[in-house]
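Chemist: Give the three-dimensional model of this entry:
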Amino acid sequence: MKKSTMLFTSITLAATVLAACGNDSENAANTGSNSQEQTNSASQSSETQSNDMTIENAVTTKQVEAYQKMLDELNKMKEDEEVDWDLIESTYSSELKSAVNEIDNEFDTFITTGIQAGKSGELDQNVARQMIDKGTQSYFYQKQKSLQQAVIDAKDAKKDEEAMLHFEEVKLLTKKVFVPTAEKRDSYYELEGDSSLVENINNGLSAQEDALSEGDMENFAVTKQVTDKSIYKSYYLAANSYAEKIEEAVNSGETEELQIMQTEALGFYQAIKGSLSGGDEEAAQKLSELFDISNDPEAIKADEVSNLFERAFAGKIKGYHEKVAELDENNLSEGKEAAMEANVFLKAIEMPLMEALGEEETNAMYEDAQSWFDAVSNNDAEEANKLSEQILTKLESVVE
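Modeler: Purely as a prediction, here's the structure:
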């Protein structure tokens, strides 16, 4: 494992890069579900809240409690205790299933398959456990995105109490679901300080909370990128780390838990595969095939998985650069948004860039990316095009 010294910039630098961008185009993209359905899901949740608008009575709180109840029951298998699959099935059906389907029915299929296979004994119980756990985590990630938009929508509608409640729901999901996952990635990849996923998630939330309390929703929309993309990166690194663990286990002859690790990789990948398909559909599909538990986990090679992720991220980055180049000076806001998205995803593959280019050249590439964003912001098309070509040429040399 290699230590990355700069996986993410500090919240201050990130805010500088993201400044003047009020929307998240990645949120608007198809991430495996309809974005309007996600917004509707959050809105419907708010309608069912208690009149006192407390986090204790929020739908998200009840869903997290149901998730933890299922995990507590599933974790009995670690102690060789009997698992009550009927309890897991009824808890999921009554508290989560409908909401999961509203976000993405593929998540429901994945979770339900795990429950049924665990109950029938068709799959190893630990494989079934990971399908249920990671499938639900994928749902919570997409729910977080819809809740972020619900905060903005409620604030725009001057429903301040509702906006604050939705943000409290985001914070709850972060504490109970996302941070524990990010902590494991920080530990595995030795990420500390400004590189720490946990630190960046918490810094993003803190900046969002400040913006929300001040009624600065433009800055709220900017800083939510730090929160969201740090969580996104933790899911990418989780899937990538299991590919590394699988190959290491195969090489050492310790193959008993290969399918369990493969299922964990697939579960984390579920959350972001729709987004990555927009970068390179072939690469994203190949990752799906490698992680699919119907395929031999011994076929998973860490370098291949890493390269496929790089291809998908590179495709997204190139797409945003092309979008910027096609926009005219009357679309400044949209241009900044697309440039910011490109830079965020460029940061996501910092570790492979460091390995391929070295620290000095990688840092120079990020300086070019910042200058490109500045040129786009200043409507300097000539400078922006020159820098874009430099960035993409260097990126293509790494991916190829």
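Chemist: CA atoms for contacts and neighbours, from now on please.
Modeler: Will do.
Chemist: Show me the residue at the heart of the chain, geometrically.
Modeler: By Cα atoms, centre = their mean, the chain has its centre lying nearest to Y232, at 2.0 Å.
Chemist: Please give me every residue in contact with it.
Modeler: Residues in contact with Y232, defined by Cα atoms under 8 Å, 6 or more residues apart in numbering, are I272.
Chemist: secondary structure element for it?
Modeler: helix 217-252 (DSSP states H and E).
Chemist: That helix: how far from the chain's middle?
Modeler: Distance, stretch centre to chain centre, for helix 217-252: 6 Å (Cα atoms, centre = their mean, to the nearest Å).
Chemist: Quick check: N203 vs K301, distance?
Modeler: According to Cα to Cα, to the nearest Å, N203 and K301 sit 34 Å apart.
Chemist: right, I mislabeled it, should have said G32
Modeler: 26 Å.
Chemist: So which of the two has more stuff around it?
Modeler: Neighbour totals were compared for G32 and K301, and G32 leads with 20 against 17 (other Cα atoms under 10 Å).
Chemist: Test my guess that the more buried one contacts G278.
Modeler: No: with contact defined as Cα atoms under 8 Å, G32 does not reach G278; the gap is 10.2 Å.
Chemist: which stretch of helix or strand covers E304?
Modeler: helix 302-326.
Chemist: Mind jotting down where the helices sit in the stretch 301-400 of the chain?
Modeler: Using DSSP state H, counting those that start in this stretch, the helices of the stretch 301-400 of the chain run over residues 302-326, 332-348, 350-357, 359-377, 381-399.
Chemist: Need those in CSV (columns: mean neighbour count).
Modeler: As requested, the helices of the stretch 301-400 of the chain are exported to CSV (neighbours: other Cα atoms under 10 Å):
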stretch, mean neighbour count
helix 302-326, 20
helix 332-348, 23
helix 350-357, 18
helix 359-377, 19
helix 381-399, 16
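Chemist: closest one to Y189 among these?
Modeler: Closest approach to Y189 among those (Cα to Cα): helix 350-357, 9.6 Å.
Chemist: Also compute the angle for that closest one relative to helix 302-326, please.
Modeler: Counting by axes from the mean of the first three to the mean of the last three Cα atoms, to 10 degrees, helix 350-357 lies at 100 degrees to helix 302-326.
Chemist: here's the other one to compare against:
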Amino acid sequence: MSYKKWAIAVLASSVALTACGAKQTSQPAGQANQQAEATKEQNAAPADQVKLFKEMVEELEKAEKGEKVDFDKVSKLYADNLKKLVQARDSEFNEQLDQQISNAIKAGKDGSLKPDVVQELVHKLGLKAFFLSLRHEFKEIEEHFADKKEAKEEFEEAETFYGALKTTVEKRDQAYQTQLASTIDGAFKDMEKAVDSGQKLDFSLAKQVIDKSLMKAFYLAAGGAQGYAYKIEKAVKEGKDAKAAQAEAWAFYQSLYGYLVKSAKEDAEFIQKKFDLQTDAKEIKGDEINKSFVRAFALVAKSEYQESFENFGKDKGPVTALEGALFISVIESDAKKILGEAATKTLLQQADELVKAAKANDKAKAEALYKEIKPSLDKLANAGK
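Modeler: Below is the predicted model of the structure:
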């Protein structure tokens, strides 16, 4: 696999929900994996789950047209076909998605939340469940990599789960003129080649491209220049009800929060609190949210580079170097406003070169490149301050 394929330019709540920021009880990884696998055996095929999820979303989308949503139908579709999948992800990733989704549907049925708010919560939290299912399948591929038949089956399931997320990615491409969908499609093709040829490092690199491209799509939806943070602020100024947009922003953000909070706790918690449905929409300002995202992703990138240098000479070295580069690419359009077009282009090129240096195990070159990258990352990590 050519590293050119990973060139950075290509990547170019209410009380009813109870789980907004609630602390979760951890459990042993082995127990979580056992529960996840036991539940998986009871699940419908991934293709059916994706199909039925879309059917459930179509019923919920009646709210947008002013039509009555059949919440009994929604509840049955969820309970009969998707609940076990969501519970498996809850066990494996220590989440509370089933509680959140179930409570949202219940709130729609009893009228304590408006149908359009429920629609956004159930849809976007469902997307998170499929995003986590994708990560689950990637872990399964890694664990069974030596067994080509098993790994290929897990790959096919991952590709199927992505079908639930693709429309969201394509919408961001249309809004931002990005190429995330084609990048992900290409990475899936390279991942399949890696599985077939037994090249585990190539698989790991492709996995990161898919994962971080999806994270970029979620970020653009929630906090990008055309994201819901700005839409909420605009709606408030125009005297419109912004609760559905706030629900969508919060639910999209749940696919990012757990990752960002590890390296950028202050900004991650700030965004979480602002998007929470108990927060008055008047308190949400697009620029504040956007700059918090920029700072958070810059800090995450720095953390990935640190991990890369700690793992030089191992496969994890180039993988985490690529993660650092991809996180810079997540905020590329923001960086252009803060650093300037030329400086951002240089930053992306340097990040790409650092990945190559890590793959070549050239630590001296990688360290020299990071010395040039770090001042830009520091500036992004202080954006808006």
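Chemist: so what number do they get for TM-score?
Modeler: The TM-score (TM-score structural alignment, normalised by the length of the second structure) is 0.84; 359 aligned residues with a Cα RMSD of 2.8 Å.
Chemist: rewinding a little: now distance to T113 of the first structure too, for the helices of the stretch 301-400 of the first structure, in JSON lines please.
Modeler: Below are the helices of the stretch 301-400 of the first structure laid out as JSON lines (distance: least, Cα to Cα, whole Å):
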{"stretch": "helix 302-326", "distance to T113 of the first structure": "25"}
{"stretch": "helix 332-348", "distance to T113 of the first structure": "31"}
{"stretch": "helix 350-357", "distance to T113 of the first structure": "34"}
{"stretch": "helix 359-377", "distance to T113 of the first structure": "43"}
{"stretch": "helix 381-399", "distance to T113 of the first structure": "36"}
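Chemist: Which of these sits closest to L173 of the first structure?
Modeler: Once these are compared by Cα to Cα, helix 332-348 is nearest, at 21.9 Å.
Chemist: That closest one against the second structure, how far on average?
Modeler: The superposed helix 332-348 of the first structure is, by mean Cα distance after the TM-score superposition for the first structure, a mean 2.1 Å from where its aligned residues fall in the second structure.
Chemist: Nearest spatial neighbour of R129 of the first structure, chain-adjacent residues omitted?
Modeler: L74 (6.2 Å; Cα to Cα, 6 or more residues apart in numbering).
Chemist: which SS state does the one you found fall under?
Modeler: At L74 of the first structure the chain is in helix, as set by DSSP: H, G, I helix; E, B strand; the rest coil.
Chemist: what does it align to in the second structure?
Modeler: Here L74 of the first structure is matched to L60 in the second structure, going by TM-score structural alignment.
Chemist: OK, contacts around that match?
Modeler: V69, D70, F71, V74, P115, D116, V118, Q119.
Chemist: mind listing what the fourth one touches?
Modeler: By Cα under 8 Å, 6+ apart, the residues touching V74 of the second structure are M56, E59, L60, I105.
Chemist: element containing the residue mapped onto it from the first structure?
Modeler: By TM-score structural alignment, V74 of the second structure lines up with I88 in the first structure. Assigned by DSSP H and E, I88 of the first structure falls within helix 85-95.
Chemist: Also K62 of the first structure?
Modeler: helix 59-74.
Chemist: If you compare the directions of that helix and helix 85-95, what angle comes out?
Modeler: 170 degrees.
Chemist: quick one: buried residues of helix 59-74 of the first structure?
Modeler: By neighbour count on 16 or more other Cα atoms under 10 Å, the buried set for helix 59-74 of the first structure is V59, T60, T61, Q63, V64, A66, Y67, K69, M70, L71, E73, L74.
Chemist: Against Q208 of the first structure, how distant is the fifth one?
Modeler: Using Cα to Cα, we find V64 of the first structure at a distance of 22 Å from Q208 of the first structure.
Chemist: ok, now Y235 of the first structure?
Modeler: 21 Å.
Chemist: Repeat that for K145 of the first structure.
Modeler: 14 Å.
Chemist: what does T109 of the first structure give?
Modeler: On the measure of Cα to Cα, T109 of the first structure and Q208 of the first structure end up 34 Å apart.
Chemist: Identify the nearest residue to the alignment partner in the first structure of K282 of the second structure in space, disregarding sequence-adjacent positions?
Modeler: When the first structure is aligned by TM-score structural alignment, K282 of the second structure is paired with E298. Leaving aside its sequence neighbours, E298 of the first structure sits nearest to V250 (Cα to Cα, 6+ apart; 6.6 Å).
Chemist: And for R172 of the second structure?
Modeler: Closest to R172 of the second structure by Cα to Cα, 6+ apart is A217, at 6.1 Å.
Chemist: For the aligned partner of that neighbour in the first structure, which residues are in contact?
Modeler: Here A217 of the second structure is matched to S234 in the first structure, going by TM-score structural alignment. Contact analysis of S234 of the first structure by Cα under 8 Å, 6+ apart lists T181, A182, R185, L197.
Chemist: Narrow those residues to those in helices?
Modeler: T181, A182, R185, L197 (DSSP state H).
Chemist: count of residues packed around the counterpart of the residue nearest to E298 of the first structure in the second structure?
Modeler: Counting by TM-score structural alignment, V250 of the first structure corresponds to V236 in the second structure. Other residues near V236 of the second structure come to 16 when the count uses other Cα under 10 Å.
Chemist: check contacts around V236 of the second structure.
Modeler: By Cα under 8 Å, 6+ apart, the contact set of V236 of the second structure is A242, A281, K282.
Chemist: Where is the longest helix in the second structure?
Modeler: For the second structure, assigning by DSSP H, the longest helix comes out as helix 115-143.
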